[in-house]
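Chemist: from the sequence below, what's the structure:
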Amino acid sequence: MTDLERQLQGYSLATVDINYWRPDHPRLLQTFSWQLYDLAPQFPELKRFLDHWKREIEATIHSVRVAHRDMLGPPRWRNVDEVLSLH
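Modeler: This next block holds a predicted model:
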């Protein structure tokens, strides 16, 4: 499925930051950042990835932070009443 097809089905771009500890460096908190198209607020793709992480990767997850924004939708605009110029 292309990115456009995903957007038309309601997917939006999500940015995920996963903080984790590796077994060989248990005192060092590391970060994995990733972007994907997913369905908010259920995030099935992210859940599938986290399930894979728990099964296959030895690193322990400390926290997961997700940010998302719909990519397609009605135009957003504001009426500007005044323009200010400095210098």
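Chemist: CA atoms for contacts and neighbours, from now on please.
Modeler: Will do.
Chemist: next, name the residue at the spatial heart of the protein.
Modeler: Note on the chain: the residue nearest the mean C-alpha position is Thr15, at 2.1 Å, using CA atoms, centre = their mean.
Chemist: run this one through as well so I can compare:
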Amino acid sequence: MEMSETEMMLKGYGLTTAEFFYHMPDHIHVLNSYIWQEYDLAPDHPKLFEFIEFWQRELDGPLHSVRFTHRKLVAVGEWRNVVGEFRIH
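Modeler: Below is the predicted model of the structure:
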């Protein structure tokens, strides 16, 4: 069962964006780039490393480098449970 985006944010997931630079299979001296985004857990980034392993195992273009950034969508103190609401005319 997959978690909703809200559940993921509350469990500490954040949005990881990675830019992969790789050599073109037919033109080894030409670099190309690919952008990847996924909700992931810092600092271990298991989904990012899973994707890198998939790339190395399944795709022809050898990786040159990867750069990434991670942003938690909900930080400590930004989420609060509201149990009531007051209405003013």
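Chemist: returning to that earlier point: for Ser63 of structure 1, see how far away the residue nearest to the centre of structure 1 is.
Modeler: 14 Å (CA to CA, to the nearest Å).
Chemist: and Pro75 of structure 1, by the same measure?
Modeler: The gap separating Pro75 of structure 1 from Ser63 of structure 1 is 34 Å, by CA to CA.
Chemist: what's the answer for Leu4 of structure 1, then?
Modeler: Separation of Leu4 of structure 1 from Ser63 of structure 1 (CA to CA): 30 Å.
Chemist: higher neighbour count, Pro75 and Ser63 of structure 1?
Modeler: Using other CA atoms under 10 Å, the more surrounded residue of Pro75 of structure 1 and Ser63 is Ser63, with 10 against 5.
Chemist: against Met1 of structure 1, how distant is that one?
Modeler: In this view, Ser63 of structure 1 and Met1 of structure 1 are 30 Å apart by CA to CA.
Chemist: look at Tyr22 of structure 2 and say how many residues are nearby.
Modeler: Tyr22 of structure 2: 20 neighbours (other CA under 10 Å).
Chemist: which residue in structure 1 aligns with it?
Modeler: Aligned by TM-score structural alignment, Tyr22 of structure 2 pairs with Tyr20 of structure 1.
Chemist: tell me the contacts of its match?
Modeler: Leu29, Gln30, Thr31, Phe32, Ala59, Thr60, Ile61, His62, Ser63 (CA atoms under 8 Å, 6 or more residues apart in numbering).
Chemist: just the buried residues of the residues you listed.
Modeler: Among the contacts of Tyr20 of structure 1, those that count as buried by neighbour count (16 or more other CA atoms under 10 Å) are Thr31, Ala59, Ile61.
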